[in-house]
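Chemist: What shape does this take:
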Amino acid sequence: MSSHDEIISPPSTCRPARYLRPYVNQTAGPELRNVLGQTLKYMTRQLRQELLAEVSTDTNECNQAIDLWIARLNTIKSGLASFPMVIEGGEANTTTQSPATAPPADGTNQAQHASPSEETITACLERDGYQCILTGRKLSNGSDSKVVPIIPFVFANHPRCRDLAFWKMLEMFYGTEAIDTLFAGLLDRVNSLENLIALDDSIHARLNSGWLTLTPETATRDPIPVINNYRGGYWLNLGYPQGLRLSEHIQSIKGLNAGEVRTLYPRSRIAIECHKAMPNQPPTLPLPSYFALRVFVLTLKNLCAYQLPRHHALAPPGAFLTPGPITPSHYWNEYPTYSPTLDSTSADPILAASAILQALADAGALERSP
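Modeler: Purely as a prediction, here's the structure:
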């Protein structure tokens, strides 16, 4: 007898129809249940309807539907974990997956773009005025660490990157066709000016860690969505971790007179514009949709990891608006996340509660609890 057979039995003819989601919840562990609860409302309408459909009376068919959803939830978990970087053994890596480095399946010898050319780096610095786009601090040429991608190269440096869990995850929120189009565009632009920005080292580290969010907006403060054809100048709305001390806010001299400094408080906005157009070329700004994609993924990641309050909710991806300036919060200080070994699956509610309380006590959360 399979694990599903212990949970599911074909509904009797006299019993009302049941829905798929409760069965998925029963089969999934605590972590995947949380992923489902936090992301379902942002999924495509087709997936939401599928999960709320009536359960088939055929046990095998029902088990297959459950297995498919468990696989989907694991894809979301893996996709979120891989962006923007995974920390392994104390070293930062952009992803743990390797299809991008494998040869093309068709045997062709298509070149991979590991990093932008020196010409592109120089063009980016010229466009951004040889200064960090947020702090306004001057940057020198000759180091590509000053010019960084909005979407990391590893996610689109080869056609086979389309098979990464990151992109499979996004299909569940935007649909396959939209993600195919988004990926194809990024594949051509991953090392171009449209995916590059100039940042000083401290800001680069904060952005890659998810500590800082940059939500693209129009001049009228309308968020620019991930799937869009928007062109032209725009603004970046800054989001910080909740509870950040004033002294930790970014200080900027961009656009100010000598000796002046501006504190970038939460919801401060930075204009994105071209300081110097290339000769005989139109100004090429970083695409706001790439910033919007970062905000969407990092916010989902925080929702799943720390179960943020309701006021941090996202706008559905299918709507015109993308997530607003949501600040990633370091909730692990108050509500620690637990490893699977600490999540009790015991049928005895007293034993389950005891395991959770012990985990809280070990993390020191009970001492800070009201």
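Chemist: When you work out contacts or count neighbours from here on, use the C-alpha atoms and nothing else.
Modeler: Fine.
Chemist: who does the longest helix anywhere in the chain touch, helix- and strand-wise?
Modeler: With secondary structure taken from DSSP state H, the chain has its longest helix at helix 59-81. Applying 3 or more C-alpha pairs under 8 Å, 6 or more residues apart in numbering; DSSP states H and E, one finds that helix 59-81 contacts helix 20-27, helix 30-39, helix 165-174, helix 288-306.
Chemist: Another sequence for comparison is provided below:
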Amino acid sequence: MDIIEVHAGEATYPVEIGENVLLSLPSRVASLTPAVTSVFYIVDKAVYDQYEGRIKEHVPNHQHVFWHVIPAGEAAKTFDVYQQCLGAALEAGLDRHSLIIACGGGATGDLAGFVSATYMRGIRFIQLPTTILAHDSAVGGKVAINHPLGKNMVGSFHQPSAVLYDLSFLRTLPIKEVRSGFAEVIKHALIADPAFLEELMKNLSTLEDIEPSFLAYCLKKGVQIKSEIVRQDERETGVRAYLNFGHTYGHAIEAAAGYGKWTHGEAIMVGVVYALYISKQVNHCDFNVSLFIDWIQRLGYTLSIPEELSFTKLYDRMAQDKKTIANEIRFVLLEETGVPHLKKVTKELLEEADRFIRQIGREE
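Modeler: Reported below is the predicted structural model:
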């Protein structure tokens, strides 16, 4: 097992990564001060249906434990589900010393974290991520729900008390979810660790059957990269924006297509290629985009965007991105691998990059 300490503003908390980390949950809860008065689980339905017995086997030793099951995936991050969670918490009588436990993928953690951030103006929560994607979203305290006009537009910064990342949950992930989660691993390498990216491109030829020890290594690297950025910038006033590499165009695809139609990571990977193309045009970035595209296509990623998602629709979504200021769309770009920066991009160049992506998609 590996333990990474995350420092974010005034908060410090552990991220435990390994097999059967769930075993440490009772002791983690018992160590919190002030003492926890009640425990409220918010659990992804798919996870609950498959792992109910295992999860309940390691419930904290507490007389007041409540359960609330939510829809799986992005369907959870709505105002209706958020309100239902608040209602269930109120009915359970949660108080300021209660604890929320988020058990599921990234969407579950985002929702449960936002519930804990806003219930009684903020109570504690612990993340139990069950997907590869959640290695990114569970760390750093960004919690949110979606608005029909934009992804993660309603949210807060609220750090967890701990993240317990039990890798045994990953054994049953469908390949689509593996692909979605690994996009964030690749993104971390692109923005912060050229040697790690080279290692991935050399050693990873398929996502179908990743060696467990290599997967654990990759997830640990991703958490370390993100935790260092969060240490420098908890509330995204500076370098933390770099974690959004690939997300401006990717989020636009997710929102315009309808949340859940594309997995987060598959949309983000399209956004990564889009941002790499712009980086070449703006910064003359010395990066072999063609070689990178060949690699991710072998891993099963697609760059084929449905015709109904026109550039105009995607541009309108990008204009609503949180990095947009005074109607100027800003992108995270690379000067070189591991050296990101934030820069304004013209509509003309955005449309040119869009044509580049669509041409590749038509050739797949």
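Chemist: Just the TM-score for the two chains, thanks.
Modeler: In this superposition the chains share a TM-score of 0.27, using TM-score structural alignment, normalised by the length of structure 2; 160 aligned residues with a C-alpha RMSD of 6.6 Å.
Chemist: quick one on the thing from earlier: what residues sit buried inside whichever helix or strand comes after the longest helix of structure 1?
Modeler: Using DSSP states H and E, the helix or strand that follows helix 59-81 of structure 1 in sequence is strand 86-88. Within strand 86-88 of structure 1, the residues scored as buried using 16 or more other C-alpha atoms under 10 Å are Val86.
Chemist: So which elements touch strand 86-88 of structure 1?
Modeler: strand 91-93.
Chemist: tell me what the strand it packs on is packed against?
Modeler: Counting contacts by 3+ C-alpha pairs under 8 Å, 6+ apart, strand 91-93 of structure 1 packs against strand 86-88.
Chemist: can we see that at 6 Å?
Modeler: Here strand 91-93 of structure 1 touches no other helix or strand, going by 3 or more C-alpha pairs under 6 Å, 6 or more residues apart in numbering; DSSP states H and E.
Chemist: Tell me the first helix or strand C-terminal of it.
Modeler: Using DSSP H and E, the helix or strand that follows strand 91-93 of structure 1 in sequence is helix 118-127.
Chemist: could I get the helices and strands packed on helix 59-81 of structure 1 as a markdown table with distance to Ile203 of structure 1 and mean neighbour count?
Modeler: A markdown table is the format used below for the helices and strands packed on helix 59-81 of structure 1 (distance: least, C-alpha to C-alpha, whole Å; neighbours: other C-alpha atoms under 10 Å):
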| stretch | distance to Ile203 of structure 1 | mean neighbour count |
| --- | --- | --- |
| helix 20-27 | 40 | 18 |
| helix 30-39 | 29 | 19 |
| helix 165-174 | 24 | 21 |
| helix 288-306 | 15 | 23 |
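Chemist: Please identify the buried residues of the strand or helix carrying Val178 of structure 2?
Modeler: Element membership for Val178 of structure 2, per DSSP H and E: helix 175-192. Neighbour-count burial for helix 175-192 of structure 2 flags 176-192 (criterion: 16+ other C-alpha under 10 Å).
Chemist: Of all the helices and strands packed on helix 59-81 of structure 1, which one is nearest Asp180 of structure 1?
Modeler: Asp180 of structure 1 lies closest, by C-alpha to C-alpha, to one member of the helices and strands packed on helix 59-81 of structure 1: helix 165-174, at 8.7 Å.
Chemist: and the angle for the helix or strand that the closest one is followed by with helix 288-306?
Modeler: The C-terminal neighbour of helix 165-174 of structure 1 among helices and strands, as given by DSSP H and E, is helix 176-189. For helix 176-189 of structure 1 against helix 288-306, the angle by axes from the mean of the first three to the mean of the last three C-alpha atoms, to 10 degrees is 120 degrees.
Chemist: List the buried residues for helix 176-189 of structure 1?
Modeler: For helix 176-189 of structure 1, by 16+ other C-alpha under 10 Å, it's Ile179, Leu182, Phe183, Leu186, Leu187, Arg189.
Chemist: could those go into CSV alongside distance to Arg33 of structure 1?
Modeler: Shown next, in CSV, are the buried residues of helix 176-189 of structure 1 (distance: C-alpha to C-alpha, whole Å):
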residue, distance to Arg33 of structure 1
Ile179, 25
Leu182, 29
Phe183, 29
Leu186, 32
Leu187, 33
Arg189, 36
